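J.: Can you look at this prediction? I've put the sequence above it.
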Amino acid sequence: MADHNKKYSKIETEQLNIVDKNGKVKLSLFNEDNIPPAIMDGIDILPGHRQDQPISGLMFYNREGDECGGLIYGNEVDEEGNYNAFASLTFDQYKQDQVVQMRYEDDNGKRGYGFALFDRPSKNLRKMVKNTNQIKDSNLSSEEKDAAIKKELEGSVQRAYMGKTEQGDVSVQLMDSAGNQRIRMVVDENDVPKMEFLDEKGHVTYRLPPE
């Protein structure tokens, strides 16, 4: 009889998959040499995605085996000591892309980090990727391809962000359903606070304090 209660004080491995009783992966812990593919409906929907990136992390999967979020992190340093570091924690909409993200980026001391919310359409992401690739491979003109891809991705927009920019501003940004920034609250690098309301074209219609 197999011993299902073995205890280990230390395990060293390059990838660890947690599976259900049927062997379906529910969670994958991996190093940069074993980055999992982007799986949806049992298919790698983005072949080569992330495979050349210096990331390790933890990937989440739902009951159907679809990737549904994860934690990735990593960094690069060149021979001159220049570096880039990053981390991201995401949660995905069912059969879609991320709707919640917490991220950090640091490019040689230029740092930005924060929390973002997204809207996603009620369309299967695998089908959207397939349609987009077909458009790219079609005989349409560049302008027609751009328009068709924009229509295919319609409804996939960032709606909110709270964080700190590379310029040192701490801000809260709220976007409309088209992804246009409409409210912006900022405490800038000089500790000066301001609040702005914008129209759909990005023009400031009202601000506090008034100029």
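T.: The structure has been received and is ready for your questions. Numbering: from 1, shown residues only.
J.: For the rest of this, base every contact and every neighbour count on C-alpha atoms.
T.: Will do.
J.: Y104 and L89 touch, don't they?
T.: No - with contact defined as CA atoms under 8 Å, Y104 and L89 do not form a contacting pair (9.3 Å).
J.: Check it against this one:
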Amino acid sequence: MSQLRTFLAGATTMAALLAAIAALSGAADPGRRASFDEITVGRINIVEPDGTKRIILSNKAQFPGDFMQGKEGARPDRRAFAGMLFINEEGTENGGLIQKGSVGADGKIDSGLSLTFDRFRQDQALQLMNNDSATYQMTGIKINDVPHFALTSMADIERFGEEAGKLPEAEQRAYRQKLAEAGRLSQNRIWLGNTGAKGSALQLKDARGRTRMMLLVTADGKAEIQMLDETGKVSKSITPGSKE
């Protein structure tokens, strides 16, 4: 009889354990639904039914690399951030939200947040950003002209950087200029944000990334519209006191 009681007690405990596991896993629900008031995890992968990752939310320690057509590439430079990656139907990175913020042993701030939207199989076309450090603070919106992936792939961008790194500094500038003239590089076309002198500015740029018009309000409230030539020199300036 004692053996029977022991068996029944063990069976009851096992049944309760299996029921708890089933509830947590959603197995008790045909729709595999579960409800939580709070969940604590290091990383969450949101996937399609076929397993394709679509959104990854992660802490710093487990932050993923980059994704191109279903393959993940190593990105050790991202291990300073926590955040979220967006991935499209083919398994290619589509943008993301990353953030960090700390004060080092030297007392210096190292903080930043960036929300980006990528062109298809390419790099950032739109970025909302905020950076804060011991020497500067910058908040802005960047709109970039990004080449089609068939003209310049992400692998090409990596190769351009490697080839430029083998050249003397003066030749690096010429090398990048040649690529820019051929439309092979991304160029910032619009910048809206603060300036190093605590002003606010809207910069409109040409296809080479050169600022050609700037709307500026200085920290002390002076407003100005500047038109610049291809060398960056102000060719015309309009202020409230300007006379045509």
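T.: Nice, I can see it. As the structure is a prediction and not an experimental result, all values here were calculated from the model.
J.: can you give me the strands for structure 2?
T.: Counting by DSSP state E, one finds strands in structure 2 at the ranges 43-47, 53-58, 66-68, 71-73, 82-87, 93-103, 109-118, 124-133, 137-145, 187-194, 200-205, 211-217, 223-228, 234-238.
J.: show me the contacts for R182 of structure 1.
T.: 173-176, 197-200, 202 (CA atoms under 8 Å, 6 or more residues apart in numbering).
J.: Just give me the match in structure 2 for it.
T.: If you follow R182 of structure 1 across to structure 2 using TM-score structural alignment, you land on R212.
J.: For the counterpart of Q98 of structure 1 in structure 2, which non-adjacent residue is spatially closest?
T.: Q98 of structure 1 maps onto Q124 in structure 2 when the alignment is built from TM-score structural alignment. For Q124 of structure 2, ignoring the flanking residues on the chain, the nearest one in space by CA to CA, 6 or more residues apart in numbering is D118 at 4.2 Å.
J.: Now do the counterpart of G70 of structure 1 in structure 2 against P168 of structure 2, distance only.
T.: Here G70 of structure 1 is matched to G96 in structure 2, going by TM-score structural alignment. Computed as CA to CA, to the nearest Å, the G96 of structure 2 to P168 of structure 2 distance reads 34 Å.
J.: Compare the two (neighbour count), which wins?
T.: G96 (20 against 9; other CA atoms under 10 Å).
J.: What lines up with S58 of structure 2 in structure 1?
T.: So, by TM-score structural alignment, S58 of structure 2 is matched to F30.
J.: returning to what we had before: now a PyMOL select for only the buried ones of the contacts of R182 of structure 1.
T.: Buried residues within the contacts of R182 of structure 1, by 16 or more other CA atoms under 10 Å, are selected in PyMOL with:
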select buried, resi 173+174+175+197+198
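J.: for the contacts of R182 of structure 1, which one is nearest K151 of structure 1?
T.: D176 (17.4 Å; CA to CA).
J.: Who are the contact partners of that closest one?
T.: D176 of structure 1 neighbours (CA under 8 Å, 6+ apart): 159, 182.
J.: repeat that with 6 Å
T.: Not one residue lies near D176 of structure 1 by CA atoms under 6 Å, 6 or more residues apart in numbering.
J.: do the same with P37 of structure 1
T.: D44.
J.: State the distance from it to D66 of structure 1.
T.: 11 Å.
J.: One more: G109 of structure 1?
T.: 36 Å.
J.: So these two - more neighbours on which side?
T.: D66 (21 against 12).
J.: Test my guess that that one contacts M40.
T.: Yes - using CA atoms under 6 Å, D66 of structure 1 makes contact with M40 at a distance of 4.5 Å.
J.: if we can go back for a sec, now the match of S58 of structure 2: closest residue in space, sequence neighbours ignored.
T.: Q15 (4.4 Å).
J.: cool, L215 of structure 2 as well?
T.: L215 of structure 2's closest residue in space is I225 (CA to CA, 6+ apart), at 4.6 Å.
J.: Do I have it right that the one you found meets V217?
T.: No - the pair I225 of structure 2 / V217 is not scored as a contact, 8.9 Å apart, by CA under 6 Å.
J.: if I line the two up, what does the residue nearest to F30 of structure 1 land on in structure 2?
T.: In structure 2, Q15 of structure 1 lands on R43 (TM-score structural alignment).
J.: now swap in M128 of structure 1 and tell me
T.: That one, M128 of structure 1, aligns with D156 by TM-score structural alignment.
J.: Against I39 of structure 2, how distant is that match?
T.: 41 Å.
J.: Neighbour count: those two, which is higher?
T.: Neighbour count, other CA under 10 Å: between D156 of structure 2 and I39, D156 has more, with 14 against 6.
J.: Next, find the distance separating that one from Q69 of structure 2.
T.: For D156 of structure 2, the distance to Q69 of structure 2 - CA to CA - is 16 Å.
J.: Over to F63 of structure 2?
T.: Distance from F63 of structure 2 to Q69 of structure 2, by CA to CA: 19 Å.
J.: No further queries at this time; thank you.
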